[in-house]
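# Below is the sequence, then the predicted model.
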Amino acid sequence: MCRRVPVTLIVVVMSTAHWIAAVRARETRRADRLFADPLASELAGEQGAAMMSRSEAASGGENRFIPVRVRWFDDAITAAVGAGIRQVVLLGAGLDTRPYRLDLPGDVDWFEVDRSTLFSLKEPVLAGASPCCRRHTVAADLAGDWAAPLCAAGFDPTRRTLWVAEGLFFYLAPESVVGVLGEAAALCGVGSLFLADVMGAAGLSVPAMQPFRDHLARNGLPPPFGSDDPAAVFADGGWALADLTAAGGPGANYGRLPETGSGLRRGWPHLVTGQR
């Protein structure tokens, strides 16, 4: 389905997981926080805090989109579960802690798919906490066969499913993005949803992105993924567009970003909901 991911990129993605946890930890400390993640600080560790500082020094300031993105996914997941979906699959789970911090019903089956090396870092921190729903970890590589391990962990293809890909597509080749979408579409039926953020292609060339692009180029890695037509990407993967909003648009602002209009905005990150 997808080509093998180079080891260097695996290291980059794992380091980024610590960085995102550090961003969640900082947001949690704000008086006007958009969410609270009590476990984020320990998961981030000194590595995450240092990476966040280096990233912001290189890009020229704080990435204000990430907390907005986290909150958007929080709200979308809560809404889908509130509408009756009881099976959730988080692809490229990283150091996410939503089963511990969102008010999810106890009968929700929450599956986290990521590499075993990631879970070896994450699970010791979570050992002293209790999830509010049924959490299942699935050690699998999204560049290989992840459907079989997912089903072996108890995933039921006959149930309506909410698929979540937060901060994932950015690191995949275009054919891998379509492959993940297509694999998910083949594993679920009518009424299932797919949530993802898609970076705008034109936005990949802005100055703030250059340090990361240089890092990838130095290590012989492909550039980050982006598209200014997320609906077409989802359609190629077997999903109809249910909702799309640019960063700062309706439902993706929370008073933190410059306001944008509704619909597609070329070059901007978009938060996308696909439906089967």
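Here it is on my side, so go on. Numbers count the residues shown, from 1 in each chain.

# only C-alpha atoms for contact and neighbour calcs from this point on.
Noted.

# Can you give me the distance of Val108 to Asp145?
Counting by C-alpha to C-alpha, to the nearest Å, the gap between Val108 and Asp145 amounts to 24 Å.

# Between the two, which is the more surrounded one?
Val108 (18 against 13; other C-alpha atoms under 10 Å).

# What residues does the more buried one make contact with?
By C-alpha atoms under 8 Å, 6 or more residues apart in numbering, the residues touching Val108 are 85-88, 133-134.

# Give me the residues contacting the helix or strand hosting Ala196.
For Ala196, the host element (DSSP states H and E) is strand 193-198. Under the contact criterion C-alpha under 8 Å, 6+ apart, strand 193-198 has outside partners 69, 73, 76, 161-170, 226-227, 230, 239, 269-276.

# out of those, which are inside helices?
With helices defined by DSSP state H, the entries of the contacts of strand 193-198 inside them are 69, 73, 76, 230.

# where does the last one sit relative to Val89, distance-wise?
Distance, Pro230 to Val89, by C-alpha to C-alpha: 21 Å.

# can you list the contacts of Val108 in JSON lines and add secondary structure and neighbour count?
What follows is the contacts of Val108, written out as JSON lines (DSSP: H, G, I helix; E, B strand; the rest coil; neighbours: other C-alpha atoms under 10 Å):
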{"residue": "Ile85", "secondary structure": "coil", "neighbour count": "20"}
{"residue": "Arg86", "secondary structure": "coil", "neighbour count": "20"}
{"residue": "Gln87", "secondary structure": "strand", "neighbour count": "21"}
{"residue": "Val88", "secondary structure": "strand", "neighbour count": "24"}
{"residue": "Cys133", "secondary structure": "coil", "neighbour count": "19"}
{"residue": "Arg134", "secondary structure": "strand", "neighbour count": "16"}
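
# for comparison:
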Amino acid sequence: MGTVGAVAGTAVGPMTIVAIEQYEATPLVRNQLARSFLPATARTLASFGRFGWARRLFFTATERKLPGLWASILCRKRHLDDDIVTAIESGCTSVVVLGAGLDDRVCRIPALATTAVFEVDLPCNITTKYRRLHALCGDVPANLTLVPINLATEDLSRVLARHGYDAGQSTYFLCEGVTQYLSAEDIRRTLDALASAPAGSRLGFTYILDEFVTGEALHGGHRAHREYVATGKLWRSGMNPERVRSLLVERGWRIREDVGAQEHTERYLTPNYRGLRATAIERTVTAEKTS
């Protein structure tokens, strides 16, 4: 999973963006818990979001690294929030969050209140999550199980089973902002573990285009490529829509949507009237198990 310590720290940035977004008049993602889940320094920074000049400063710094990153993070979260709710309403009875990081959906989405949720992440991130939940709620929610794992070295199915996950239950598998940190083999192994999910299960994940990771097309993200790929070597894998379709179809999944900047702009950004743009390098996929 790359340099474990470096990868473990990548959860803070996206949640900080969500926390700052709450100070907008019409936030793309409504999440009043976001700031509370951040570590102390990031919480303090996010609190400056109440000032318009600070929001503009944070936004500009993010856009200089990768144009459209700010909006794309918000759009993918909104998209996956909506998809999870739809899946629960359609009969999914459990949720597995792969690379959960600071994800707080179990605490803020009412549809998950009576759903078994398993949050899977590196042991250091699980420890941080445990402490944060105790500080905020006094305990881990009764329907949440925290599952420490390194997807690059451990078997996902076996680890989930040890923590009480029932593989026979119709499940929503969420993997947001994670695949780029895995090797191509790690991605295949993870999808292999999900291949035995019962029909009707759902899958939602994001991926970075292969053309960005290889440097073929940077879409204005030269700084991001240098930080995450060339120098930091954090982003290990990219994919393209054809490869994604092949990986899923081979394992009995039917793609419901594979959307990017254009669709997110039409669905979320244009109606919001904020003039934001999404990056072309990241796409969001939702799928359903058919066999």
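Thanks, I have the structure now. Every value quoted in this text rests on a predicted model; they were computed, and no experiment measured them.

# Got a TM-score for the two of them?
Structural agreement between the two chains, given as a TM-score (TM-score structural alignment, normalised by the length of structure 1), stands at 0.82; 260 aligned residues with a C-alpha RMSD of 2.9 Å.

# Farthest pair within the ones in helices among the contacts of strand 193-198 of structure 1?
Ala76 and Pro230 (17.7 Å; C-alpha to C-alpha).

# in structure 2, which of the contacts of Val108 of structure 1 remain in contact?
With both residues aligned by TM-score structural alignment, their matches' C-alpha atoms under 8 Å, the contacts of these that structure 2 also has are 86-88, 134.

# Assumed Gly48 of structure 1 was part of a helix.
Yes: for Gly48 of structure 1, which was evaluated using DSSP: H, G, I helix; E, B strand; the rest coil, the result is membership in a helix.

# what separates the residue positioned nearest the centre of structure 2 from Ile20 of structure 2, distance-wise?
With distances taken as C-alpha atoms, centre = their mean, structure 2 has Glu176 as the residue nearest its mean C-alpha position (2.0 Å). Relative to Ile20 of structure 2, Glu176 of structure 2 is positioned 19 Å away (criterion: C-alpha to C-alpha).

# now the helices: where do they sit in the stretch 101-250 of structure 2?
Residue ranges of the helices in the stretch 101-250 of structure 2, as given by DSSP state H, counting those that start in this stretch, are 105-108, 123-137, 156-162, 184-194, 210-213, 222-225, 241-249.

# helices or strands next to the longest one in the packing?
Meaning helix 123-137 of structure 2. When contacts are defined as 3 or more C-alpha pairs under 8 Å, 6 or more residues apart in numbering; DSSP states H and E, helix 123-137 of structure 2 sits against strand 144-148.

# Just want the angle from the strand it packs on to helix 123-137.
Going by axes from the mean of the first three to the mean of the last three C-alpha atoms, to 10 degrees, strand 144-148 of structure 2 is angled at 150 degrees with respect to helix 123-137.

# Look up the counterpart of strand 144-148 of structure 2 in structure 1, residue range please.
Residues 135-139 of structure 1 are matched to strand 144-148 of structure 2 when aligned by TM-score structural alignment.

# gap between the residue of structure 2 most remote from its centre and Glu24 of structure 2?
Going by C-alpha atoms, centre = their mean, the residue of structure 2 most distant from its centre is Trp53, 27.9 Å out. Taken as C-alpha to C-alpha, the spacing of Trp53 of structure 2 relative to Glu24 of structure 2 amounts to 12 Å.
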